[in-house]
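Asker: Got a predicted model here, sequence first, then my questions.
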Amino acid sequence: MQTTDRTQRIAKNSMLLYARMLIAMFIGFYISRVLLNELGVEDYGIYGVVGGLVGMFTLLNMSMANTSIRFITVALGKGDFNEQKQVFSNALTIHVLLAFLIVVLAEAFGLWFLKLEMTIPAERMEAAIWVFHCSISAIFFSVINVPYNAMIGAYERMHIYAYFSLTDLFLRLAVVLAIPYFGADNLKVYALLLLGIQVLMQAVYWQYCYRHFKESRTGMAWDKSKAKEMFSFAGWSLFGDASSMLSSHGLNILLNIFFGPVINAARGVAVQVQTVLNRFTGSFQAAMNPQLIKSYADNDFAYMHKLLFAGSKFSFFFFLLLALPVFFEARQLLVWWLKIVPEHTVTFLRIVLLISLVECLANPLITSVKATGKIRRYQVILGSFLLLIAPLSYVFLKLGCPAYTVFLVQFVMLCIAHYLRVQFVKPLIQLRGRDYWQQVMIKVLVVFMIAPILPTLIYMQLDESLWRLLLICLTTLLVVPAGVWSFGVNEREKELIVEQVKKRFARD
């Protein structure tokens, strides 16, 4: 496939995913508003922290999910149909076994931890246990769904992914709106209905893949050599996935132990906003990742480097464009959005937005490493380093530091990890460090330092109002693109941007 065709495919898939994401953003915000109102701050926090506890047991699945995506995409890139069938059937077998293992481990140890170690009001413990069981059941089906989801991504059927994601979201909206009409415990009803949605969507994914991808019709199988290769990759991925898991669910559990479910609600709202904004960059990266992996499989390192540079920069710039107004006007936006704003939410939100900016730069590098399959040393060192986030956070909380300290610890550690990550990636994909720093880091840092200047002046000079919000949004829409054009892209990228804009206007 020609470079132009591959770039156009990425652009097309990105637009499809952006359209899906825009709809999802508005629906997601509305769902959170209604859900917080229906459940209340305490139950909202309980649902989040119990879901986080159950999520801890999906650590093995995270590793195997990344493994399945990588192996299926590489097999497709090689054009070897027999290998595609072999990889899919082995992946399906592994994920079915893994789903049962997660259920056993979660029921054996998670329930004990929930009852004895977590801070849950006694009168809500029964509901929390109900949520726990429903969440485990939902994860069971989610784990089995991984190979099917990976198949859709490998074939770059992003329109199908968008349709299915929106279907799932509309069903969740219907559930939230229907909660008051059941006349039962709202928390229990919500957990049970979400389980029903997960079962339904599993059936939809299975049916689509069975009809459109021949390799998915083989069912479960076991090839010892292929399974060993996949387990080896997954085993070394475990370190990185463990650090990611502990940075999310582990910190949430720490906040619960030290401060209770109300703080979990604040963290849940902040992460909800972060997640919605992350979908912008996630859509772009989801469209780019298959080409990144396939370019490595084709030994096309020149194109891989271009994708890596462009993906890192534009993910950062897109997120910065969205995050700046939210960062400055977090309090005002939260008050408009929610009827109830949990204490500390504004502070949490501002810090997690900074964390997301670092992650925008990290994700293309992570995909590049996994494309090579040479992840042992990388995962051991980077994973071990990031595993320090939770223990360090515990130490600071034990010393009496405020709740937001855990997010500051995470931010600093991720910045250090990014430097280490670049050093590991260089020899794996024949990348010169100087090129990365010149083409990516210097450019994003310059834009990052320039873009907030005018919004900061407006924020400091004007009182909180709709006028100030609109003015900050307008200023951001001007200064970020201007900064990107002046300092963030090279001449070739400017030519491509102009070319795409001309094509768009000519088509219209």
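Answerer: Structure's in. What do you need? Numbers count the residues shown, from 1 in each chain.

Asker: rest of the way, CA atoms for contacts and neighbours
Answerer: Fine.

Asker: need the next SSE after the biggest helix by length in the chain, C-terminal direction.
Answerer: Counting residues, the longest helix in the chain under DSSP state H turns out to be helix 3-56. Using DSSP states H and E, the helix or strand that follows helix 3-56 towards the C-terminus is helix 59-78.

Asker: contacting residues around that next one?
Answerer: The contact list for helix 59-78 (Cα atoms under 8 Å, 6 or more residues apart in numbering) reads 81, 83-84, 87-88, 91, 95, 98, 143, 146-147, 150-151, 153-155, 230-231, 233-235, 237-238, 241-242, 245, 290, 293-294, 297-298, 370-371.

Asker: start to end distance for stretch 428-444?
Answerer: Terminal residues of stretch 428-444 lie 24 Å apart, using Cα to Cα, to the nearest Å.

Asker: residues of that stretch that come out buried?
Answerer: For stretch 428-444, the neighbour count (16 or more other Cα atoms under 10 Å) marks 429, 431, 436, 439-441, 443-444 as buried.

Asker: Contacts for that stretch, please.
Answerer: 296, 301, 305, 309, 312-313, 316-317, 368-369, 372, 374, 422-423, 425-426, 487-490.

Asker: So which of these sit within helices?
Answerer: If you go by DSSP H, the contacts of stretch 428-444 have 296, 301, 305, 309, 312-313, 316-317, 368-369, 372, 422-423, 425-426 in helices.

Asker: Check those residues and tell me the two furthest apart.
Answerer: 317 and 372 (26.7 Å; Cα to Cα).

Asker: Put this next to the first one:
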Amino acid sequence: MDNKRQFILNLFASLISFAANLGIGFLITPFIVQQIGAEAYGFVGLANTMINYATLFTLALNSVSGRFITVAYHKGDKTTADKYFTSTLSSNLVIVAILTTIAVPLIWNLEYVVNISSHLINDVKILFSFIFINFLLSTLSTVFTVATFIKNKLYLSSIANIVAIIVKVLILVAMFGTLPPMVWYVGLGTCAMTAITFIANWIYTKRLVPELRFIRHGFSINAIREMLAAGIWNCVIKLQQILQDGLSLLVTNLLISPHFMGLLSIAQLVPTAMSSLMGTIAGLFSPEQTRFFARGQKDLLLRELKSGMRISGFFVNIIFVVLLVVGEDFIRLWQPSQDARMINILMQLTMLGFFLSGVATTLQNVPLLVNKLRPYSLGWLVCGATSFVLMILGVLLFPSSGIYMVAAIPQIVGFIANLTFVPLYASRCLNLPLWVFYPIYLQYIVSTVVSTILCYILYYFLMPKITSWALLFISCAIYAAITILTDITLLLGSRERSIITDRLITKIKR
């Protein structure tokens, strides 16, 4: 299978997986909120956020192990690849055991750490327990995801993810439909989903790269030291993400109220999905980028980076523009029992940080690719610390608007960093002119502005007021079509048009 067809297959499988995850999330979230209330649902986001802090202890290895294994594999050095594989899995087992001894007493005394209404204490503790178990499973399974990456068959992971999503929904429907409503059902469903993907990735590893093995005496301190030397800077980047975005729900819980935390958690669902989409699309280009880098094919690497920027921006832009226009209508229909105006404002403020992330996400992978993470991670850490300080000051100085400060300030800092720091550093890492990526930025900005203006004109002067799901779907389809046509004209190059349009038309004809 040629590279372009392989990419198309990976792309469509990833989009189907993303659509399934997003669609089911939208369908099931209002049902869960109605069953348990916005405050209780807010603890789902808080649990994922707080447990995510534990990834600081695993990220140093897991964020770079795939890169080291893949580069060694493509160089034909199977012994070194086995060494990295064995060392990563062994280390994860040790880390999991250590973190468990810390997490158990913390969850047991959770009501002394965060604000929890008395009637929710036991329910929230069980939720946190399942979310932590999910984290353990995710940690142990990370090294097995390298198989589909090495063979550039990411569509297999997407298929497993779709099956896992279906199982999660079945569990949630069965639990909420037959038992008294509890928020911990969400944690159980999430655990089941991760367990299925874990098993699938283990099978993929056995079948796709059977020569990649766990060797009983293959653990290497030197391999761990080498990976940690590169990956420790990803921990710094993760710390920045926690300071900039990951503390928003916790700050809201402690300094504002659990109720507003629930509203912010709902508002963050779409931006979180957008972040997932950006990572998914950008990740589709990573196998080829890694291969080109390993072989020293700089021109092909630059071509892949530019294509990744355009195509990732293409898909993110559709969601961004459509929700910018019909966001409040969507929230009003989706969460009829909640404050639609406030949730929409929080959602729009949160999405502000993703305005440039559509094209910047691909470039954010460059420092890892070339193993130049130190200056990059320190730069982001400064952004995260600045964001956190400004966010706390905003809440304390403007308490009546504190919730909006929490939503907006981190995104403004992220926007500035994606506009300046990310493309400039990526250019420097690749020894390219500093302006080399800015033409794509300009194309993306122009396309977004034009699409938004056209959609707003249509929304205010020609389209009927949205009062039903049918009208919302029709409106979204029209605005999405306008954005797609604008992006095809102003953003995509000939190669990206070929990938998205020519191949798609061929598939439809067949």
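Answerer: Right, received. Where do you want to start? Since this is a predicted model, take the numbers as computed values, not measurements.

Asker: so what number do they get for TM-score?
Answerer: Scored against TM-score structural alignment, normalised by the length of structure 1, the superposed chains reach a TM-score of 0.90; 502 aligned residues with a Cα RMSD of 2.7 Å.

Asker: re earlier: from the contacts of helix 59-78 of structure 1, which would you call buried?
Answerer: Here, 16+ other Cα under 10 Å leaves 83-84, 87-88, 91, 95, 98, 143, 146-147, 150-151, 153-154, 230-231, 233-235, 237-238, 241-242, 245, 290, 293-294, 297, 370-371 buried among these.

Asker: in structure 2, what residues pair with the one helix or strand residue 445 of structure 1 maps to?
Answerer: Residue 445 of structure 1 belongs to helix 442-450 when assigned by DSSP H and E. Counting by TM-score structural alignment, helix 442-450 of structure 1 falls onto residues 442-450 of structure 2.

Asker: how big is the offset of that stretch relative to structure 1?
Answerer: For stretch 442-450 of structure 2, the mean deviation from structure 1 after alignment is 1.1 Å (mean Cα distance after the TM-score superposition for structure 1).

Asker: And that stretch, how far out from the chain middle?
Answerer: 23 Å (Cα atoms, centre = their mean, to the nearest Å).

Asker: list the contacts for whatever residue of structure 1 lines up with residue 298 of structure 2?
Answerer: Using TM-score structural alignment as the criterion, the counterpart of residue 298 of structure 2 in structure 1 is residue 301. With contact taken as Cα under 8 Å, 6+ apart, residue 301 of structure 1 is in contact with 295, 429-430.

Asker: Now the spatially most central residue of structure 2: which helix or strand?
Answerer: With distances taken as Cα atoms, centre = their mean, the residue of structure 2 nearest its centroid is residue 276 (2.9 Å). Residue 276 of structure 2 belongs to helix 269-294 when elements are defined using DSSP H and E.

Asker: Next, the angle from that helix to helix 38-52.
Answerer: 20 degrees (axes from the mean of the first three to the mean of the last three Cα atoms, to 10 degrees).

Asker: by contact count, what packs against helix 269-294 of structure 2?
Answerer: helix 3-36, helix 59-74, helix 298-334, helix 340-351, helix 357-364, helix 366-369 (3 or more Cα pairs under 8 Å, 6 or more residues apart in numbering; DSSP states H and E).

Asker: Repeat the analysis, applying 10 Å as the threshold.
Answerer: Judged by 3 or more Cα pairs under 10 Å, 6 or more residues apart in numbering; DSSP states H and E, the packing partners of helix 269-294 of structure 2 are helix 3-36, helix 59-74, helix 146-150, helix 154-178, helix 298-334, helix 340-351, helix 357-364, helix 366-369.

Asker: Superpose on structure 1 and give me the mean offset of it.
Answerer: For helix 269-294 of structure 2, the mean deviation from structure 1 after alignment is 2.4 Å (mean Cα distance after the TM-score superposition for structure 1).

Asker: Excluding chain neighbours, what is closest to the counterpart of residue 52 of structure 1 in structure 2?
Answerer: Aligned counterpart of residue 52 of structure 1 in structure 2: residue 49 (TM-score structural alignment). Leaving out its chain neighbours, the residue that sits closest to residue 49 of structure 2 by Cα to Cα, 6 or more residues apart in numbering is residue 246, at 6.0 Å.

Asker: again, but for residue 450 of structure 1
Answerer: Nearest non-adjacent residue to residue 450 of structure 1 (Cα to Cα, 6+ apart): residue 483, at 7.1 Å.

Asker: What of residue 273 of structure 2?
Answerer: Leaving aside its sequence neighbours, residue 273 of structure 2 sits nearest to residue 22 (Cα to Cα, 6+ apart; 6.7 Å).

Asker: The one you found maps to what in structure 1?
Answerer: Going residue by residue (TM-score structural alignment), residue 22 of structure 2 aligns to residue 25.

Asker: same check, this time on residue 244 of structure 2
Answerer: Under TM-score structural alignment, residue 244 of structure 2 pairs with residue 247 in structure 1.

Asker: how many neighbours does its match have?
Answerer: Neighbourhood size, residue 247 of structure 1 [other Cα atoms under 10 Å]: 21.

Asker: now the residue lying closest to residue 63 of structure 1 once chain neighbours are set aside: how far from residue 154 of structure 1?
Answerer: Closest residue in space to residue 63 of structure 1, ignoring its immediate chain neighbours: residue 234 at 5.0 Å, by Cα to Cα, 6+ apart. Remark: distance between residue 234 of structure 1 and residue 154 of structure 1 (Cα to Cα) = 18 Å.

Asker: can you check residue 305 of structure 1 too?
Answerer: Counting by Cα to Cα, the gap from residue 305 of structure 1 to residue 154 of structure 1 is 20 Å.

Asker: cool, residue 500 of structure 1 as well?
Answerer: From residue 500 of structure 1 to residue 154 of structure 1 the distance is 25 Å (Cα to Cα).

Asker: ditto for residue 270 of structure 1
Answerer: 32 Å.

Asker: now swap in residue 488 of structure 1 and tell me
Answerer: Counting by Cα to Cα, the separation of residue 488 of structure 1 from residue 154 of structure 1 is 30 Å.
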